[in-house]
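Undergrad: Would you be able to build a 3D model of this:
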Amino acid sequence: MRLHLDARDREIFRIAVPAFAALVSEPLMLAADTAIVGHLGTTSLAGLAIASTVVQTLVGLCVFLAYGTTASVGRHIGAGDTRGAMLSGMSGVWLAIGIGAAAAVVAAAGASMIVGAFGPTDAVGSEAVSYLVWAAPGIPAMLVVLAATGVLRGMQDLRTPLVVVIAANVVNVALNLVLVYGAGLGIAGAAIGTTIAQLGAAAVLGGIVVRDARRQHAPVRPVRAGVVEAAHAGVALVVRTLTLRAALLIATVVATTLGPDALAAHQVAVTVVSVLVFALDAIAIAGQALTGRSLGAGDIAGTRAATRRMIGWGIASGLLACVGLLVLTPWLPGFFTPDPRVQSLLIGALVVIAVTQPVSGIVFVLDGVLIGAGDGTYLAWAGLVTLAVYAPLAWLVWWLDAGLAWLWIAYAGFMLARMVTLVLRERTDAWLVTGTAR
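TA: Okay, here's the model as predicted:
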């Protein structure tokens, strides 16, 4: 049977396919760290679970640098204002540099206190602090990569970020192997390799955005009004992202109470979810870019039609991810750790994660569409509601000492709550605001 793709489908996949490859490559960097560190032992893997959660939280809170910039640049492009698009993009890059520098100082200077808040054993805590201190210098680069990628996505250029991020991943894996095993640096070597790879990616992507801004005669120096506007626009998305990261932090704290084996298995599960999230988020990236552009051009009917198509593709992608993960579940744990106790705990969690994927497909698409529409305020309130649903579920797992699989069942409830809030919003007209500003 031949799959029929109409013009709208082809436009979605023109953005989603390269976005998929670029998005998957980012969590694969963490997956490489997890696999390499995992073979150092369960203590090192548990330490990575805590440290990577901290880094991902700091960086994840700033995902608005990519998402908000994509939507803003896309709206200007849809309205025919290319110079305004690049001004908005450069403001996002400068904001990334400022926030990244501050976050790096906090992570490095407060590493011991931050890790201690998770309540790990001394051995696990020592490994986590070592990774966090060496990963901190790479945080500004990670944020610049987010902002620059957002600019290029808004310009409908998905190829450049793809090439750069794939190159960074190859460098990351090579450096990690050399530094962790060849140089004998252990978990610190994994952090150093990732930092170097991220700095290289930031230099290349940031340079491309500066070049494009100059071509459009947009200022490349920081423009105070533009940076303030970018920061103000990102506040709602920060709240939305904070609720998502809070859910992950809660899960990590609960997993810590279940013991080192459960915490190590949880780290692998989070890594797998990260890969799946970014993979399914490819269509959401198309949603951000296409929604921003079509609303910037005043095309409400086209926005509605594209949204319906993307929801369908989101469900199909979720089903494919579900089947793929179920097939791989018997073998996947052994790739990350040789510890049979950790492998046993991981299998149950992976089955729950797999079953959740069709719901995730809907969630990510609608999340991307509403971000592209600039509907951050609603997403912030919806995030608070879903966190209020998840927190008691996670607490119940801790109170009953129910185990890791039940912790991920609670996560499934979190995703269901997100889907309900997003579907209800999509069925209204409140998010369909046209023009260059939201």
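Undergrad: Could you use CA atoms for every contact and neighbour count after this?
TA: Fine.
Undergrad: and the longest helix for the chain?
TA: Scanning the chain for the longest helix, with DSSP state H as the assignment, gives helix 260-296.
Undergrad: Mind giving me the packing neighbours of it?
TA: Secondary-structure packing of helix 260-296 (3 or more C-alpha pairs under 8 Å, 6 or more residues apart in numbering; DSSP states H and E): helix 7-38, helix 42-60, helix 64-78, helix 224-257, helix 300-328, helix 340-372.
Undergrad: okay, the angle between the helix or strand just after the third one and helix 42-60?
TA: This points to helix 64-78. Secondary structure here is assigned by DSSP states H and E; on that basis, the next helix or strand after helix 64-78 toward the C-terminus is helix 82-109. Following axes from the mean of the first three to the mean of the last three C-alpha atoms, to 10 degrees, one obtains 140 degrees for the angle between helix 82-109 and helix 42-60.
Undergrad: here's the other one to compare against:
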Amino acid sequence: MAATSPAPTRAAAALTLAPHRRVHHVHMPSGRPCPCRTSASPRRRTPRCRAKPTVKGVVDDDEDASRESDPERKEEEEAMTATGTLPGWLRLDTVGMDILSIAAPAVLALAADPIAALVDTAFVGHIGSTELAAVGVSISIFNLVSKLFNVPLLNVTTSFVAEQQAVDDSYRGTGENEFRRFPDNKLTEERKFLPAVTTSLALASGIGLMETVALIFGSGTLMDFIGIPVDSPVRIPAEQFLTFRAYGAPPIIVALAAQGAFRGLMDTKTPLYAIGVGNLVNAILDAIFVFPLGLGVRGAALATVTSEYVIACILLWKLNSKVVIFSGKIIGGGMIRYLKSGGLLIGRTIAVLLTMTLSTSLAAREGPVPMAGHQLCLQVWLTISLLNDALALAGQALLATEYTKRNYKQARMVLYRVLQIGGVTGTALAIILFFGFGSFSSLFTDDPAVLGIAKSGVWFVAISQPINAVAFVVDGLYYGVSDFAYAAYSMFFAGAISSAFLLVAAPEFGLGGVWAGLILFMSLRAVAGLWR
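TA: Purely as a prediction, here's the structure:
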């Protein structure tokens, strides 16, 4: 026998059973109540009406009870409702304010690192051009090695801590705790045990030590790899700076893991304070080590490393007041999940680095003046992307929390709001850069040829801003639901197509082809993210 559709069955039941307070109305197609009379025994006879009635507001008690007793069905219905609900246009509602309250301190913290690098550059630049070039080479090598592991760990930690924080909140007040594998007398309402924090810090410590060993003993090989020969005047100061800088690898990655934990707890103010104190220490020590003590580039590296240990200590001290960070209880399943997700994001980071490195290499083939103009545009482009990064991490933390709690409507509202704010921000930045780029570009150089190249690239910098905003924000949203696989595979796809385009377009169209390839890269990232 063919199965009966539940909707007609409920409608028939409403017509044959006696009126119930949960059966609201039986309406004619015209919208008027049915004027016919019913018999004395309504349970057995249908209304005497020739018109076909329609049923509105039928709610069966048994169905209602089954819905309440079946949480999976209720969650599915909520998810379907959320999918079909489209929030209004951009408003500074509760969700919007939450996003801004997380993003504003985050963008200041993200901007602090480039500012610290500028301080180092300013001091070293007064030593000599050779030392300045050496520091530039060393920083490039250090960033290449560290970012390969640090950025994935930061993003994974943010998502996993936000998830476990949401689960812990759901157990509060029930007398139970999903993660309570720690003595209760050391846990309070303010201090929790989240395994993701312990696991992240343990991984960070191990990776940091490996980076230190690789940078110290492999500095010569790395110099050869990027084309700095042994007889180059840059070689010795570059190796000196890199060797001293290598000792700062452990505190950097530990501090990033702690920042990820704070982001997961939706606290971006504490990292801002810690980084601010560290940068102040760096500036003071630069002024002491570089010239008065005569340490040169080694003094600049020593000042930076000291400030990094200060930042890490402050973050660990503050984090320990909120969660248990030294528990000795690292859950194997959690470690495997970290390694799997981190491995995917390492692959994603490689795809980004290869594409960006290829674009820089192709621009360098155009000559020193075009390369200088391209580098100016690229630095402005990358600096402004910090704002998009801040919006992405705000969306990541909020979405991870709401999605874990199964607040699907709220999660979808977060998704729309962060995309709306990103779109508006990107458009505003595009307008500002288009009309103001020429004014402040002269702050970076007074070479008219370089300025001419840079001003011709204003289209690249300005037009790409809305696209960049969407691409960065969508990445954060996928991190928020821990879909690291799609984030990685979509980046492989975007990087492969963009790299192929760059290899064809750059030799033919010069810098125009390079900029077009970078816009294509960001566009494919945005489309791949929105597609799903």
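Undergrad: Quick one: closest of the helices and strands packed on helix 260-296 of structure 1 to residue 111 of structure 1.
TA: Proximity to residue 111 of structure 1, assessed across those by C-alpha to C-alpha, is greatest for helix 42-60 (8.8 Å).
Undergrad: To what extent does the closest one diverge from structure 2 after superposition?
TA: When structure 2 is superposed, helix 42-60 of structure 1 averages 3.7 Å from its matched positions, counting by mean C-alpha distance after the TM-score superposition for structure 1.
Undergrad: ok so, going back, looking at the helices and strands packed on helix 260-296 of structure 1, which is closest to residue 186 of structure 1?
TA: Shortest distance between residue 186 of structure 1 and these, using C-alpha to C-alpha, is found for helix 7-38: 7.5 Å.
Undergrad: What's the average distance for that closest one when superposed on structure 2?
TA: Averaged out, helix 7-38 of structure 1 is 2.4 Å away (mean C-alpha distance after the TM-score superposition for structure 1).
Undergrad: Return the list of helices and strands in contact with that helix.
TA: Contact here means 3+ C-alpha pairs under 8 Å, 6+ apart; on that basis helix 7-38 of structure 1 packs against helix 42-60, helix 159-176, helix 187-215, helix 260-296, helix 300-328, helix 332-336.
Undergrad: List the buried residues for the shortest one?
TA: Residues 332-334, 336 are the ones in helix 332-336 of structure 1 that count as buried (16 or more other C-alpha atoms under 10 Å).
Undergrad: Distance to residue 378 of structure 1 added to those, as CSV?
TA: Compiled in CSV, the buried residues of helix 332-336 of structure 1 are given as follows (distance: C-alpha to C-alpha, whole Å):
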residue, distance to residue 378 of structure 1
332, 38
333, 38
334, 42
336, 38
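Undergrad: ok, so of these, who is nearest residue 369 of structure 1?
TA: residue 332 (32.5 Å).
Undergrad: Who are the contact partners of the counterpart of residue 152 of structure 2 in structure 1?
TA: Structural correspondence for residue 152 of structure 2 with respect to structure 1 (TM-score structural alignment): residue 64. Residue 64 of structure 1 makes contacts with 234, 237-238, as judged by C-alpha atoms under 8 Å, 6 or more residues apart in numbering.
Undergrad: Looking at the helices and strands packed on helix 7-38 of structure 1, which one is packed in the most?
TA: helix 260-296 (a mean of 27; mean count of other C-alpha atoms under 10 Å).
Undergrad: Now that one on structure 2. Mean distance?
TA: After superposition onto structure 2, the mean distance of helix 260-296 of structure 1 to its aligned counterpart is 2.7 Å, using mean C-alpha distance after the TM-score superposition for structure 1.
Undergrad: before we move on, what about stretch 347-360 of structure 1?
TA: Stretch 347-360 of structure 1, aligned to structure 2 and superposed, deviates on average by 2.8 Å (mean C-alpha distance after the TM-score superposition for structure 1).
Undergrad: For residue 396 of structure 2, give its distance to residue 160 of structure 2.
TA: Between residue 396 of structure 2 and residue 160 of structure 2 the distance, using C-alpha to C-alpha, to the nearest Å, works out to 11 Å.
Undergrad: cool, residue 145 of structure 2 as well?
TA: Looking at residue 145 of structure 2 against residue 160 of structure 2, where the rule is C-alpha to C-alpha, the gap reads 24 Å.
Undergrad: Then residue 16 of structure 2?
TA: When distance is defined by C-alpha to C-alpha, residue 16 of structure 2 is 53 Å away from residue 160 of structure 2.
Undergrad: Likewise for residue 166 of structure 2?
TA: When C-alpha to C-alpha is applied, the distance between residue 166 of structure 2 and residue 160 of structure 2 equals 10 Å.
Undergrad: And the two? Which one has more around it.
TA: residue 160 (29 against 20; other C-alpha atoms under 10 Å).
Undergrad: close enough to count as contact, that one and residue 198?
TA: No - applying C-alpha atoms under 8 Å, one finds residue 160 of structure 2 not in contact with residue 198, separated by 11.4 Å.
Undergrad: Can you pull the residues that touch both of these two?
TA: Shared contacts of residue 160 of structure 2 and residue 198, defined by C-alpha under 8 Å, 6+ apart, are absent.
Undergrad: residue contacts, residue 343 of structure 2?
TA: With the criterion set at C-alpha under 8 Å, 6+ apart, residue 343 of structure 2 makes contact with residue 152.
Undergrad: what number of residues lie near the aligned partner of residue 148 of structure 1 in structure 2?
TA: Residue pairing (TM-score structural alignment): residue 148 of structure 1 is matched to residue 258 of structure 2. When neighbours are defined as other C-alpha under 10 Å, residue 258 of structure 2 has 29 of them.
Undergrad: Tell me roughly how far whichever strand or helix holds residue 258 of structure 2 lies from structure 1 on average.
TA: Per DSSP H and E, residue 258 of structure 2 falls inside helix 249-264. On the superposed models, the aligned residues of structure 1 are on average 1.1 Å from helix 249-264 of structure 2, with distances taken as mean C-alpha distance after the TM-score superposition for structure 1.
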